[in-house]
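Asker: would you be able to build a 3D model of this:
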Amino acid sequence: MINLSILHQDPLCVVVNKPAGMLVHRSFLDKHETIFLMQTLRDQIGQHVYPVHRLDRPTAGVMLFALNPEAARYFAQQFETHSVQKYYHAIVRGWTDDSGCIDYPLKEQLDDIADKFAERDKAAQAAITEYRTLARTELPFVSHTKFPTSRYSLLQLTPHTGRKHQIRRHLKHIFHPIIGDTTHGDLKQNKAVQNFLGNTRLLLHASALRFRLPEMGVWIEVCAPFDDEWQSVARAMGLSM
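Answerer: Next up is the predicted model:
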């Protein structure tokens, strides 16, 4: 039985540290999965929960649930108006600049099954992600035949919009894809890191959320610690957290 790490709980919401690889809710896109974050959390705290934002299945970290429909509408509106501050960490290919702002509109990504009735020719939507480089490393193994070593960076990221797979797509756009990203990443890099370090996961972590509570408009910031697997990979790569 999975025991989720609860980071914050009050009468209106609960915040958990989502494990990497866990689906948030049941989906016909993966009919064979039997464990879901919503159901696990509901059973753990003994009441219904309402998701108000999303995290990709392979992404770990902080996730907010409302505890009643009215609170769900309140928190969802904060995400829709980009009032919530979100912070992520990622390990990416190459050495990034000290800091930067990726301002690159993104076309909505549609699933052939789930979005079969959605409009297909919508214009690209504004998407902005800021990043700061926290550490860099160079490791003595070959991931591309041109270079005898491989370089990586640890980033802190702040998305100012909430497009689907925004961080993953933005980092691909600047040629620094996230390690372990099988959709938007560098498959040769992923394979090299797997062979050298044993990593098979997406190295993207939702580190913190800052949002407003209804009572008197009080702000709260909730942080999610890195799990043991993430910390082990980061140490092995020489990236101090």
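Asker: going forward, measure contacts and count neighbours with C-alpha atoms only.
Answerer: OK.
Asker: for the protein, which strand is longest?
Answerer: strand 128-139 (DSSP state E).
Asker: what about that strand, distance to the chain center?
Answerer: 16 Å (CA atoms, centre = their mean, to the nearest Å).
Asker: pull out the buried residues from it.
Answerer: Residues of strand 128-139 classed as buried: 128-136, 139 (neighbour count, 16 or more other CA atoms under 10 Å).
Asker: residues contacting the nearest residue to residue 190 once chain neighbours are set aside?
Answerer: Of all residues not flanking residue 190 in the chain, residue 180 sits nearest, at 5.3 Å (CA to CA, 6 or more residues apart in numbering). Residues near residue 180 by CA atoms under 8 Å, 6 or more residues apart in numbering: 190, 199-203.
Asker: next, count neighbours for residue 56.
Answerer: For residue 56, the tally of surrounding residues (other CA atoms under 10 Å) stands at 14.
Asker: what helices and strands are in contact with the longest strand of the chain?
Answerer: Strand 128-139 sits against strand 99-103, strand 150-159, with contacts defined as 3 or more CA pairs under 8 Å, 6 or more residues apart in numbering; DSSP states H and E.
Asker: please identify the deepest-packed of these.
Answerer: Ranked by mean neighbour count under mean count of other CA atoms under 10 Å, these are led by strand 150-159, which reaches a mean of 22.
Asker: counting by contacts, list what the helix or strand following that one packs against.
Answerer: Using DSSP states H and E, the helix or strand that follows strand 150-159 in sequence is helix 166-173. Packing contacts for helix 166-173, counted by 3+ CA pairs under 8 Å, 6+ apart, involve no helix or strand.
Asker: one more to line up against the first:
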Amino acid sequence: MTSPLPVRDGVGATRLHVPLSGRWPTIGAYMAERFFHLDPERLLGRFDRGEIVARDGSALSRHTPLGAHEFVWYYREPPVERDIPFEIEVLHQDRDLVVADKPHFLPTTPGGKYLQNSALVRLRNRLGIPELTPIHRLDRATAGLLMFSVRPQTRGAYQLLFERRQVEKVYEAVSALPEGWDPAAPALARRAFPVVFRNHIEKLRGHVCVRTDPEREPNSETLIELIGSDERVLHTLLRPHSGRMHQLRVHLAALGAGILHDGFYPELLPEAPDDFTRPLQLLARELHFTDPLSGAARAFRTRRTLAYAPSGA
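Answerer: As a prediction, this is how the structure comes out:
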């Protein structure tokens, strides 16, 4: 559904579904109850200023009755954001694709307390492309390669590559040296390298961590190869064959090699402000695919490195 409002400062308007019937006399009353954490008069003032619009772009008033419109659009009021002091780098740009190198801590898209401090908004503003859209995502904590679509006309062709698992993704990770590590016979949980690990991962609504279920058929798989180690850490190459939420973090933690500075796995730690000196040691290193438009083989590699990797890796 096309928004009647243009992208503003790199951020698209928010669409809200409004019930066509209910106990609320007006759309404003419904929104005041839905967004109960906001001052109701401040919210209704946005109607007075013409900031909440219908599908045709016409402004609603605070007296617009419930049932008059099923969807409304508005711009989110920007939060007070903590600046993320790392730049996103553009590695490739053509008429259809932008490939960027995302730093740790920067979310892929706006959400929660991050709007301007997101990869999408920064790139829209820098490149002047309001239609720019991510084709896939990385966790905020993960650094590395991100692909964006430039034109709506060709976006679906690239999205299908990810849906059909036709993009080869390669990651690096640095973990604390597992207990009992023997460099002469390297193994994880008694499995010699390369290790193929599978399990069933499920995302539960309202939970920040995923759950694993050993009784269910595996729905995630990762090939784990050894890059190197020293007396402190283990450096691995990860080739996911599926794309479950937090998959790489969960798999390494299950093998006794949880990624350095992971506040979720193997143990959920109390929420704390970002410590920019301790980024999660996970990096989206490479993307390989056959271009669906030209048929050419394409390959991209990050310019970033993991700060805690063994020297010389």
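Asker: if we can go back for a sec, counterpart of the residue nearest to residue 190 of structure 1 over in structure 2?
Answerer: Superposed on structure 2 with TM-score structural alignment, residue 180 of structure 1 falls opposite residue 261.
Asker: any idea which helix or strand carries its match?
Answerer: Going by DSSP H and E, residue 261 of structure 2 is not in any helix or strand.
Asker: any idea how far it is from residue 163 of structure 2?
Answerer: 30 Å (CA to CA, to the nearest Å).
Asker: same thing with residue 150 of structure 2?
Answerer: Residue 150 of structure 2 is 18 Å from residue 163 of structure 2, by CA to CA.
Asker: if I look at the residue nearest in space to the middle of structure 1, how far off is residue 217 of structure 1?
Answerer: In structure 1, the C-alpha nearest the mean C-alpha coordinate belongs to residue 59, at 4.3 Å (CA atoms, centre = their mean). Per CA to CA, residue 59 of structure 1 is found 29 Å from residue 217 of structure 1.
Asker: now residue 155 of structure 1
Answerer: Taking CA to CA, one finds residue 155 of structure 1 at 31 Å from residue 217 of structure 1.
Asker: please apply the same query to residue 26 of structure 1.
Answerer: If you go by CA to CA, the gap between residue 26 of structure 1 and residue 217 of structure 1 works out to 33 Å.
Asker: which one of those two has more residues nearby?
Answerer: Set residue 26 of structure 1 next to residue 217 and count neighbours by other CA under 10 Å: residue 26 wins out with 16 against 9.
Asker: residue contacts, residue 96 of structure 2?
Answerer: Per CA under 8 Å, 6+ apart, neighbours of residue 96 of structure 2: 149-151, 154-155.
Asker: what does it align to in structure 1?
Answerer: Under TM-score structural alignment, residue 96 of structure 2 pairs with residue 12 in structure 1.
Asker: over to residue 15 of structure 2?
Answerer: Using TM-score structural alignment, residue 15 of structure 2 sits opposite a gap in structure 1.
Asker: hmm, back to that, now the contacts of residue 96 of structure 2: which count as buried?
Answerer: 149-151, 155.
Asker: mind checking which of those land in strands?
Answerer: Filtering those for strands - DSSP E - leaves residue 149.
Asker: just put the buried ones among the contacts of residue 96 of structure 2 in CSV and tack on distance to residue 72 of structure 2.
Answerer: Putting these into CSV (distance: CA to CA, whole Å) gives the following:
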residue, distance to residue 72 of structure 2
149, 26
150, 26
151, 25
155, 25
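Asker: tell me the one of the buried ones among the contacts of residue 96 of structure 2 nearest residue 136 of structure 2?
Answerer: residue 149 (9.7 Å; CA to CA).
Asker: my read: that closest one touches residue 135, true?
Answerer: Yes - using CA atoms under 8 Å, residue 149 of structure 2 is in contact with residue 135, at 6.2 Å.
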